[in-house]
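Asker: here are the coordinates; sequence isn't available:
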């Protein structure tokens, strides 16, 4: 059976990736900071789907712990066939008012950890094949604070890496959801109808993951779940940046 390693797997999109991949028969390596939540999910998936599930606790803002996860990705004796870079967190949009150490930790988790794990994954998968899924956001197509900048980097790098390494059998896909019902937004106090975000703009996690996995299987570099967000991203290419940045201040995606 193929094996998938998923970061940020204890809740939200990470847990949904784990559930859908386990339902397809994939063995899993679940990575997150909280061991208890990971063990609970692992037990559920083993019982329900009969797959092997390994738990690896790590804080991806700490370089030594990222290195430990990268070592697992590189383990030729127990190869990883799919890497899902999903770990992340949000900060208030007012960069100048945020603690700079929080901003640096935010950058490390979203960009540095993803880059290090992609490096390990591509080196391990070249020649034998594999898939890398980077959970980005539609925020990566607009200008606002450091979250947008991190996701923009992830989208741009995924595009290049997919083109460069698909010839070696490795595909890289940036999955770019909009507002999604997960703990990511609820932890920030953002729910449907709040901060000017209408209920119509919210997606369900199973749809985001299902479409993301489908596009990854097709070798697409960028996956934008749902027609409504495909239209929004298309509009960002023609609307003035000042307009899209103004609209983006209403919420976080």
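Answerer: Yep, that arrived. As the structure is a computational prediction, the values presented were derived from the model and not from experiment.
Asker: for the rest of this, base every contact and every neighbour count on C-alpha atoms.
Answerer: OK.
Asker: mind listing the strands for the stretch 51-200 of the chain?
Answerer: For the stretch 51-200 of the chain, applying DSSP state E, counting those that start in this stretch gives strands covering 53-57, 82-85, 130-135, 170-175, 180-181.
Asker: so which of those strands is the most surrounded?
Answerer: strand 170-175 (a mean of 29; mean count of other CA atoms under 10 Å).
Asker: name the helices or strands packed onto that one?
Answerer: Judged by 3 or more CA pairs under 8 Å, 6 or more residues apart in numbering; DSSP states H and E, strand 170-175 is in contact with strand 130-135, helix 145-165, helix 205-217, strand 222-223.
Asker: go again with 6 Å.
Answerer: strand 130-135, helix 145-165, strand 222-223 (3 or more CA pairs under 6 Å, 6 or more residues apart in numbering; DSSP states H and E).
Asker: adding distance to residue 120, write the ones you listed out as CSV.
Answerer: Putting the helices and strands packed on strand 170-175 into CSV (distance: least, CA to CA, whole Å) gives the following:
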stretch, distance to residue 120
strand 130-135, 11
helix 145-165, 13
strand 222-223, 21
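Asker: count residues in the vicinity of residue 243, would you?
Answerer: The tally of other residues near residue 243 (other CA atoms under 10 Å) stands at 12.
Asker: no no, residue 101
Answerer: 9.
Asker: gap between it and residue 115?
Answerer: 20 Å (CA to CA, to the nearest Å).
Asker: one step back: out of the helices and strands packed on strand 170-175, which gets nearest to residue 3?
Answerer: Smallest distance to residue 3 across the helices and strands packed on strand 170-175 (CA to CA): 10.0 Å, for strand 130-135.
Asker: now do the contacts for residue 13.
Answerer: residue 205 (CA atoms under 6 Å, 6 or more residues apart in numbering).
Asker: continuing past the strand or helix carrying it, what's the next helix or strand?
Answerer: Per DSSP states H and E: residue 13 is located in helix 12-23. Per DSSP H and E, the first helix or strand lying C-terminal to helix 12-23 is strand 27-32.
Asker: for that following strand, name the packing helices and strands.
Answerer: Looks like strand 27-32 contacts strand 3-7, strand 53-57 (3+ CA pairs under 6 Å, 6+ apart).
Asker: alongside the first one, take a look at this:
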């Protein structure tokens, strides 16, 4: 066979196309799911529409994480990113990512509730905090924010919050954010020789009746992405949007 008879040019173009495809990050696909785990027999969407609903700030759960050790003078980097240069030995105050997640999730939650139920008598989380501070409940709220994930609502505290906010229903949300970083909780899966990373935002919500002192509803939503080597990193906001949408699908369809 003559080598000059082989159609080299189409093969070269095909090879270049494959290399270009592999070198370009694909858009990550965000998936999600939702679940309603509890609804009181006396609670309905009509009841929610007739009463005032107060949003409390999202509680971002901090879980103890095992951190990998970095080489001397270096900070561990996220996957697919270069290593940081050696430090000068001075310690810097760590950024509180949980506060950033709280603000981000709170804004998304408020925006989506307002778009789904524009006529709902809603007290945003910022207004709720201001009212609680004005009523001298700052310390009580701090204790609630710390203890709620472990023990739930104390009936007397719930009623005092409802009175201060002039709302019958309080919407309490908790979130867990999983990021593709060396110091975060993540799952590594090997599929056909390719490494993938699971990243997710999970948000659970509870609605409490400040008059009866009882919980009347609970549900959850998750936004997640399985990141492969040729996909771009999804923004936390993208997964948070999906998680909040899934959560609200169960209570405000």
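Answerer: Structure's in. What do you need? Values in this document were obtained by computation on a predicted structure and should not be read as measured data.
Asker: how alike are these chains, TM-score-wise?
Answerer: Here the TM-score for the pair of chains, by TM-score structural alignment, normalised by the length of structure 1, is 0.32; 123 aligned residues with a CA RMSD of 5.1 Å.
Asker: compare the helices and strands packed on strand 27-32 of structure 1 and give me the one nearest residue 173 of structure 1.
Answerer: Here strand 3-7 is closest among those (CA to CA), at 14.2 Å.
Asker: for that closest one, packing partners?
Answerer: Using 3+ CA pairs under 6 Å, 6+ apart: strand 3-7 of structure 1 touches strand 27-32, strand 82-85.
Asker: quick one: it to strand 27-32, angle?
Answerer: 10 degrees (axes from the mean of the first three to the mean of the last three CA atoms, to 10 degrees).
Asker: run the angle between strand 3-7 of structure 1 and strand 53-57 for me.
Answerer: Using the same axes, to 10 degrees: strand 3-7 of structure 1 against strand 53-57 is 30 degrees.
Asker: how about the longest helix seen in structure 2: buried residues?
Answerer: The residue-count maximum for a helix in structure 2 (DSSP state H) belongs to helix 97-116. For helix 97-116 of structure 2, the buried set under the neighbour-count rule, 16 or more other CA atoms under 10 Å, comprises 98, 101, 102, 103, 104, 105, 106, 107, 109, 110, 112, 113.
Asker: following that helix, which helix or strand shows up next?
Answerer: With elements assigned by DSSP H and E, the helix or strand that comes after helix 97-116 of structure 2 is strand 122-123.
Asker: helices or strands up against that next one?
Answerer: With contacts defined as 3+ CA pairs under 6 Å, 6+ apart, the packing partners of strand 122-123 of structure 2 are strand 53-55.
Asker: so what's residue 189 of structure 2 up against?
Answerer: residue 196.
Asker: quick check, it in a helix?
Answerer: No. Under DSSP: H, G, I helix; E, B strand; the rest coil, residue 189 of structure 2 falls outside any helix and is assigned strand.
Asker: distance of it relative to residue 222 of structure 2?
Answerer: From residue 189 of structure 2 over to residue 222 of structure 2 (counting by CA to CA), the distance is 19 Å.
Asker: residue 163 of structure 2 too?
Answerer: According to CA to CA, residue 163 of structure 2 stands 32 Å off from residue 222 of structure 2.
Asker: okay, those two: which has more neighbours?
Answerer: Per other CA under 10 Å, whichever of residue 163 of structure 2 and residue 222 has more neighbours is residue 222, with 25 against 15.
Asker: just want the angle from the host helix or strand of that one to strand 187-191.
Answerer: Using DSSP H and E, residue 222 of structure 2 sits within strand 214-227. For strand 214-227 of structure 2 against strand 187-191, the angle by the same axes, to 10 degrees is 40 degrees.
Asker: which elements pack onto strand 214-227 of structure 2?
Answerer: Strand 214-227 of structure 2 packs on strand 31-39, strand 194-209, helix 236-249, going by 3+ CA pairs under 6 Å, 6+ apart.
Asker: what does that strand rub up against?
Answerer: 30-40, 196-208, 239, 242-243, 246-247.
Asker: and those residues, which of them are buried?
Answerer: Buried among these (16+ other CA under 10 Å): 30, 32-34, 36, 39, 196-208, 239, 242-243, 246-247.
Asker: out of the helices and strands packed on strand 3-7 of structure 1, nearest to residue 48 of structure 1?
Answerer: strand 27-32 (12.6 Å).
Asker: the closest one relative to helix 12-23, how many degrees between them?
Answerer: Going by the same axes, to 10 degrees, strand 27-32 of structure 1 makes 170 degrees with helix 12-23.
Asker: and the next element down the chain from strand 27-32 of structure 1?
Answerer: helix 35-49.
Asker: strand 27-32 and that next one, what's the angle between them?
Answerer: Between helix 35-49 of structure 1 and strand 27-32, the angle formed by their directions is 160 degrees, by the same axes, to 10 degrees.
Asker: in helix 35-49 of structure 1, which residues are buried?
Answerer: Per 16+ other CA under 10 Å, helix 35-49 of structure 1 contains these buried residues: 35, 38, 39, 41, 42, 45, 49.
Asker: tell me the spacing between the closest residue to the first one other than its chain neighbours and residue 48 of structure 1.
Answerer: What that stands for is residue 35 of structure 1. Leaving aside its chain neighbours, residue 35 of structure 1 sits nearest to residue 57 (5.9 Å; criterion: CA to CA, 6 or more residues apart in numbering). For residue 57 of structure 1, the distance to residue 48 of structure 1 (CA to CA) stands at 22 Å.
Asker: can you check residue 102 of structure 1 too?
Answerer: Residue 102 of structure 1 is 38 Å from residue 48 of structure 1, where distance means CA to CA.
Asker: repeat that for residue 185 of structure 1.
Answerer: The gap separating residue 185 of structure 1 from residue 48 of structure 1 is 28 Å, by CA to CA.
Asker: now do the contacts for the nearest residue to residue 6 of structure 1 once chain neighbours are set aside.
Answerer: Spatial nearest neighbour of residue 6 of structure 1, chain neighbours left out: residue 84 (4.6 Å); criterion: CA to CA, 6+ apart. Residue 84 of structure 1 is in contact with 6, 132, 133, 134, counting by CA under 6 Å, 6+ apart.
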